[in-house]
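# Build the 3D model from these lines:
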Amino acid sequence: MASLSPAAAAALARLRAYHPPATQWYKLPLVRRAAVLILLFADKKGELRVVLTIRSAGLKNYAGQAALPGGKADTLSETPWTTARREAFEEIGLSMTNEDLPSGYVVEHLTELPSNLAMTELGVRPCVGYLKAPAPRSPLLATGDADRAPDVARDLLPKLDAKEVAAVFTSPFHNFLRSEDEDVRDREGERKVPGQWYNGSWHSWHESPWRMHQFYVPVKPSTVFRAKTIAAGDAAKEDDPRPSKPKHQPKADKATPSSQNVHSSSSSLQPPLPSSTYQVSGNVLDQRRYRVFGMTARILVDCARVAYGEEPDFEHNSHFGDEDMIGKLMKAGRLGPERKHREVLTRDVMVRAAKLS
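Predicted structure coming up:
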């Protein structure tokens, strides 16, 4: 692995120095707490990439969608970072402690971002980590590997035991601030990957304009790693929605629930998006670009804004997270310890909450 580029080193420094505002996360009841892991690492050129997943096609919820590793808290004593690390271990096999990682690898907790409000009425706390590889010829490397330059994508990701996901893939981190592929080889010449990098549109959420980002990440054998095939019965068990298995509720970092859950006449999402927005046609793993959209995309944009100290070249929401709205909804009597069937944030609820100080 090459040394960190100046831009990447500066990005990590900004993330370490970032102190998020006070969060509502710890005031939420357990059933409303969730966290995701933004795991960064340096590629061979020293630039930052981020780890994402494709959910298994056999799961009952959000099948085939791209996501950050994450999910709901198990106990009130769990911090967002602990929740994110545990879920990453369960989903992609990333060890929860540095001692259990391959020799020389370390995960550093850089910072956390303001909590986001999912349409399923969960508070989602993004946690940012940096996966540092050992230096070339490091004595920490296993015997016989000392002459090989460490490479996260080669040495670690292929070994991840993905039980709830169909694949793990990586994307250039800074590109989430750009409307085109930054790598000219992906958009021009013989190595061009068909399709565009970015597409976005405005919609109403929280009774205010909300930017729906959609990124189409080009993938290649060196940046995507497929999981072993999981039997259909086992996949259903992994996503069992019954109360006896709360950690297997629908994953919280998915910003866009299925249309039948939110697109009623009383939904706060106006105008309604077509159901095709949330569906994955064909085998997503065979596509040349993987779509990253909704809350996952918004979180990545916001994290890149903090890391690189610059704004994207496309339209976006200027605020970070939804801490203010989460607090107002709690005052309005929502986000309680009991989750009602087909509960949605209606226009009336959002208007009433917005008026609270």
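# From now on I want contacts and neighbour counts done on CA atoms only, so please keep to that.
OK.
# how near is the residue lying closest to residue 182 once chain neighbours are set aside to residue 165?
Take residue 182 and drop its neighbours on the chain: the residue closest to it by CA to CA, 6 or more residues apart in numbering is residue 175, 6.2 Å away. For residue 175, the distance to residue 165 (CA to CA, to the nearest Å) stands at 24 Å.
# Would you do the same for the sequence below? I want to compare the two.
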Amino acid sequence: MESKYLTNLINYKPLFFQNQNKFSIWHKVPVSRRSAVMVLLFLGNEGELRVILTKRSRKLKSFSGHISLPGGKSENGLESEFQCARREMDEEIGLSRHNQILKKDFGFIMDELKVLPSYLARTFLAVAPCIGYINWCEDVKQTERRIGNLVLNPGESASIFSVPLRDFLQPKTDNFQLSECLKQSHIKTKWAGLPWNLRSFIFPHYNKNEVDWIEEVEDISSASEDETHEDQELDVRTRNCWGLTANILHDVAEIIYNGNNSLIGEEDLIYSLHKHGQIQTKGRTDFEKRLINNTKGSMFTEVIPQDEFKLLKKLYNN
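Presented below is the predicted three-dimensional model:
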């Protein structure tokens, strides 16, 4: 049973901005720039840790059709990271934010395990990953687990599915083989002068290892969607988990399986940007717009002093 690895997560002590462990930069930026995602784990049929992912609705303006974690923007300054992530999960895929309702409707509760340091989204949001764990009631047998009456919000999510968390370890260790991931890649690149990770994990659309209680949830994505490059290359319909979602899940896997306690997220970068006039209001600054639009030649040194930038570069090069 891979649940034993959760001890590493429970013992993990996150480091937030300026090398302190008291509070996250998430609470310093404006509410309009706060976002949280739910990394919802559970045990699969073989006792492996799996994570629930969604395919975003084609109706969404941003990142439509992408594979993502349930989540979204905070609504008010009183909302914690977990409250935000649970509310968004409720709105997107119908898993209630309230444990008493989850227990009544589905026979499980969600344990809140850990909030990780915030990541900087390319849209200049501070994204806080919240790790939860599905804890089934003892009287619910594995064959009786059902969430088939779950109704996805068609304006938010087209489908939900699960994959093994272990497949997000990268690079692969000598004694580890991918169980469901068909292909993974990692490119160390730069964004506006700072080191940046581009990761991709490709999974099959149809998965014989999926748990029954997720497979029963209606997939409302279009079966006629265009074939992707990965579909053609691997000769099978695929799901590509990449970008911020991939980076978060890679880091979660490193913590849980390898006990990694190194720096994750971009708290110090968010802190520096906020200190120097960015990530301040709901509207984006001209500098933020240039980076969002990948304007050639844009650099963080336009708003962050050189000495501070050098420290950030050294920090994220490790």
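# Give me the TM-score for these two chains.
Once superposed, chain against chain, the TM-score is 0.77 (TM-score structural alignment, normalised by the length of structure 2); 273 aligned residues with a CA RMSD of 2.8 Å.
# the more surrounded of residue 175 and residue 165 of structure 1?
The neighbour comparison of residue 175 of structure 1 against residue 165 (other CA atoms under 10 Å) goes to residue 165, with 28 against 22.
# what does the more buried one align to in structure 2?
Matched to structure 2 by TM-score structural alignment, residue 165 of structure 1 sits across from residue 157.
# how near is its match to residue 208 of structure 2?
Counting by CA to CA, the separation of residue 157 of structure 2 from residue 208 of structure 2 is 22 Å.
# what's the burial count for the counterpart of residue 191 of structure 2 in structure 1?
In structure 1, residue 191 of structure 2 lines up with residue 205, judged by TM-score structural alignment. The local packing of residue 205 of structure 1 (other CA under 10 Å) involves 18 other residues.
# And residue 122 of structure 2, by the same measure?
By other CA under 10 Å, the residues close to residue 122 of structure 2 number 15.
# how about it, secondary structure?
Three-state assignment for residue 122 of structure 2 (DSSP: H, G, I helix; E, B strand; the rest coil): coil.
# Show me what it aligns to in structure 1.
Under the alignment by TM-score structural alignment, residue 122 of structure 2 pairs with residue 119 in structure 1.
# right, and its match touches residue 342 too?
No - if you go by CA atoms under 8 Å, residue 119 of structure 1 and residue 342 don't touch, sitting 11.4 Å apart.
# Closest to the centroid, which residue in structure 1?
Residue closest to the average C-alpha location in structure 1 (CA atoms, centre = their mean): residue 68, at 2.6 Å.
# That one contacts residue 36, doesn't it?
Yes - if you go by CA under 8 Å, residue 68 of structure 1 and residue 36 touch, sitting 6.1 Å apart.
# Show me the strands in the stretch 51-200 of structure 1, by range?
In the stretch 51-200 of structure 1, the strands defined using DSSP state E, counting those that start in this stretch lie at 66-67, 70-72, 106-112, 116-117, 123-132, 165-172, 198-205.
# now for the third one, which elements pack on it?
What that stands for is strand 106-112 of structure 1. Counting contacts by 3 or more CA pairs under 8 Å, 6 or more residues apart in numbering; DSSP states H and E, strand 106-112 of structure 1 is packed against helix 6-17, strand 123-132.
# That strand vs structure 2, average offset?
Once the two are superposed, strand 106-112 of structure 1 sits an average of 0.5 Å from its aligned residues in structure 2 (mean CA distance after the TM-score superposition for structure 1).
# so that strand versus helix 6-17, what angle?
Put simply, strand 106-112 of structure 1 runs at 60 degrees to helix 6-17, going by axes from the mean of the first three to the mean of the last three CA atoms, to 10 degrees.
# The last one too?
Put simply, strand 198-205 of structure 1 runs at 20 degrees to helix 6-17, going by the same axes, to 10 degrees.
# which stretch of helix or strand covers the residue lying closest to residue 197 of structure 1 once chain neighbours are set aside?
Closest residue in space to residue 197 of structure 1, ignoring its immediate chain neighbours: residue 216 at 4.7 Å, by CA to CA, 6+ apart. Using DSSP states H and E, residue 216 of structure 1 sits within strand 208-218.
# average offset between that strand and structure 2?
Superposed on structure 2, strand 208-218 of structure 1 shows a mean distance to its aligned partners of 1.2 Å (mean CA distance after the TM-score superposition for structure 1).
# Just give the nearest non-adjacent residue to residue 123 of structure 2, would you?
Of all residues not flanking residue 123 of structure 2 in the chain, residue 292 sits nearest, at 6.0 Å (CA to CA, 6+ apart).
# neighbours of the alignment partner in structure 2 of the residue nearest to residue 197 of structure 1, just the number please.
Alignment note (TM-score structural alignment): residue 216 of structure 1 maps to residue 202 of structure 2. The number of residues packed near residue 202 of structure 2 is 20, by other CA under 10 Å.
# thought residue 202 of structure 2 was touching residue 181?
Yes - between residue 202 of structure 2 and residue 181 there is a contact at 5.7 Å, judged by CA under 8 Å.
# coming back round to it: winner for burial among the helices and strands packed on strand 106-112 of structure 1?
When those are scored by mean count of other CA atoms under 10 Å, the highest mean neighbour count falls to strand 123-132 (a mean of 25).
# That strand vs structure 2 - mean distance after superposition?
Average distance, strand 123-132 of structure 1 versus aligned residues of structure 2 after superposition (mean CA distance after the TM-score superposition for structure 1): 0.4 Å.
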